[in-house]
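# Okay, structure incoming, though there's no sequence with it:
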């Protein structure tokens, strides 16, 4: 096998895998068949290209061979199953047709994030089909057994095939709701990477978010999400100490912040705000932008959280607003708001926020109890170390 041919196959697969898979899924309506066909095309390229010149358009070659291989499998399956007449021979598509089909990445993302699929299946399928993660990588990332994750992927792909889920960007009247689902999956991927300090996962969420924003330039929420992720990601290097301990915002070394990401995030946020009537991701991004200012305008942040509650009311947003109010109006006012929130009894950050406010009010015994509960509920080792340190400082 020539190094030149092997490198050419690897390069085309790495750079165009998502486009080729999108084209094949659209043409075949079957994820598993599309993936198998693309792998077979790559195998044929590795066998044939060393004996001949690498094609002028290797992308078109791989896509055509994959499509023809899939059609051949379908033909044999039909004949074996029902003895049907043999269909016409596979057709080599023109370069224009190939490129047109091959740029259906946005449709692929919407298909992976279809509301008929469970949320965990949407995340896994997006990471595998669009981002190119293996089942083993996804399983390790989300702390599940690889066989269970692989089965989840198989079931999701077959549900798309068997339910006849259309491979396309939704119609205009369905787009807002479906786009929210896509953005929610991307933000979930980013959040997982952010909370576990996984740089590759954050980078992939950003790459996919930028792809959606580029393919849907008139959707402010897409730009808002990318701005939000960039602004959060800009502080990644300062969020943990050299020993892996959590460093709070007010204690972070700002010289470690990524100024390029902050600048890019601000520019995207400005673009999103020009559309008017900001949605949840745009509002979240504005809040994130205020967090990187010095000094932090807590009055403005509290007001924005109140605005966010009007469009996306959740207990977590209520908690964030209460913390912001505590920073602007004092811990007593904040604690009253925190204690009025329902539905967060198993959320360690609710107990941690209560503990911090009780500590600031001098109610040490109550703070110790709250910190202990938060410590018991916390999952990440970094959070547990942080809370243990607070307990130690209070003599608990």
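Looks like it arrived, so ask away. Only a predicted model underlies this, so the values are computations on that prediction, with no experimental measurement involved.

# use CA for all of it now, contacts and neighbours both
Noted.

# Could you pull out the helices in the stretch 251-396 of the chain for me?
For the stretch 251-396 of the chain, the helices defined by DSSP state H, counting those that start in this stretch occupy 259-273, 280-291, 298-311, 315-329, 331-339, 348-360, 364-377, 381-393.

# Okay, one more to line up with it:
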């Protein structure tokens, strides 16, 4: 066994069949494993004092721990390359750490994975695809947004902290902290390029804290069974070089062209807090799918950096093609006006806010053709407590922020609003 440095050896003997540099020899790691049978440390395999990428070393350790049915513990600050490794990808994408079935990944206090500055239009720090029974505890994931090289002509909006893709099930994420991604903090849906709709199932995320990401805090694009408990999402605004939609929660079923349609089913988001987010709740609907999302507890939208705290856009043709609905039990608006922009035209889809408390004026902008607005019913706000005025405006162009007549409106139809106090 040849020494690479005085303390760096080649490890080639593990069942993973990988050969990478590690701070300890294979025999030393086996000795440590016997002495510590309940968890294996990242520092046995990777150098936490190095500014070089430790991606493959960490993968080796994680895979080795998983093969022994032992949790793998990130016990320091490690730098990773967001495109270092190929995984089971529909389009040959790459990622930092590839999550495995029947595994536990834990982060000690103060531990984190930092993505090295890069010019990738897309990257992922942790990725799950076609895996099950994955437990992630207290991950701290830091992206490269402030130092990213935004080269080329694309938007670089696909740098994710955690991606949970199709075919994955029984994934639990507890106390994640995610910052400075060039795209989303967490993306849940089909990987772009997947032909069939095999949505992630039974995903549990608790106490997420996501901040200063460029696109969305959490994107929900395809799932059947998702619970997000007490997420706090902050500072998604122009100050941090954001790109649309700039949402805390983006509910947007999507898929590649000419593939099966995605749906969003059985989703519960409990006690969301969004602070200084440009447009906290976004919904983008297209034909032939189900969207079923419930916001429970108290949903707090605080100091939004634009007037559209809720934006619901309907790009459908068939007015009976979407089923389900979105319900917000208790919505509290602090710091600015409540001004949702709504363009909805589905007969079988309901958007209902049961209880609304607003510190200032409430204006609901209905984007559409006035002649067709009375055709549908489906958006309602009930039990309003507002210290300001309540009003509704029709034919509103959110880009110019003032009512106007639209001869050939871009948004054809949307629901009339029902307001009850």
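Now that the structure is in, tell me what you want to look at. If you're wondering where the values come from, they're calculated on a predicted model, not measured in any experiment.

# Work out the TM-score between the chains.
Here the TM-score for the pair of chains, by TM-score structural alignment, normalised by the length of the first structure, is 0.34; 213 aligned residues with a Cα RMSD of 6.7 Å.

# got a markdown table for the helices of the stretch 251-396 of the first structure, with mean neighbour count and distance to residue 70 of the first structure too?
Output for these, formatted as a markdown table (neighbours: other Cα atoms under 10 Å; distance: least, Cα to Cα, whole Å):
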| stretch | mean neighbour count | distance to residue 70 of the first structure |
| --- | --- | --- |
| helix 259-273 | 19 | 41 |
| helix 280-291 | 22 | 41 |
| helix 298-311 | 18 | 46 |
| helix 315-329 | 21 | 47 |
| helix 331-339 | 18 | 58 |
| helix 348-360 | 22 | 50 |
| helix 364-377 | 20 | 50 |
| helix 381-393 | 17 | 47 |
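
# Out of those, the one nearest residue 123 of the first structure is which?
helix 280-291 (18.6 Å; Cα to Cα).

# tell me what that closest one is packed against?
Secondary-structure packing of helix 280-291 of the first structure (3 or more Cα pairs under 8 Å, 6 or more residues apart in numbering; DSSP states H and E): helix 220-233, helix 259-273, helix 298-311.

# Helix 298-311 and that helix, what's the angle between them?
Interaxial angle of helix 280-291 of the first structure relative to helix 298-311 (axes from the mean of the first three to the mean of the last three Cα atoms, to 10 degrees): 170 degrees.

# okay if I get the helices and strands packed on helix 280-291 of the first structure as JSON lines plus distance to residue 392 of the first structure?
JSON lines is the format used below for these (distance: least, Cα to Cα, whole Å):
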{"stretch": "helix 220-233", "distance to residue 392 of the first structure": "29"}
{"stretch": "helix 259-273", "distance to residue 392 of the first structure": "35"}
{"stretch": "helix 298-311", "distance to residue 392 of the first structure": "29"}
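
# now the helices of the stretch 251-396 of the first structure as TSV including distance to residue 180 of the first structure?
Shown next, in TSV, are the helices of the stretch 251-396 of the first structure (distance: least, Cα to Cα, whole Å):
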stretch	distance to residue 180 of the first structure
helix 259-273	15
helix 280-291	10
helix 298-311	13
helix 315-329	17
helix 331-339	28
helix 348-360	25
helix 364-377	30
helix 381-393	30
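
# and of those, who's closest to residue 149 of the first structure?
Nearest of the helices of the stretch 251-396 of the first structure (Cα to Cα): helix 381-393, 24.0 Å.

# now the angle from that closest one to helix 348-360?
20 degrees.

# Compute the first-to-last residue distance for stretch 137-153 of the first structure.
From its first residue to its last, stretch 137-153 of the first structure covers 13 Å (Cα to Cα, to the nearest Å).

# Repeat that for stretch 291-311 of the second structure.
One end of stretch 291-311 of the second structure sits 15 Å from the other (Cα to Cα).

# Packing partners of the strand or helix carrying residue 13 of the first structure?
Using DSSP states H and E, residue 13 of the first structure sits in helix 3-28. If you count contacts as 3+ Cα pairs under 8 Å, 6+ apart, helix 3-28 of the first structure packs onto helix 31-48, helix 58-82, helix 95-102, helix 105-112.

# The second one: which residues count as buried?
Read it as helix 58-82 of the first structure. 58-71, 75 (16 or more other Cα atoms under 10 Å).
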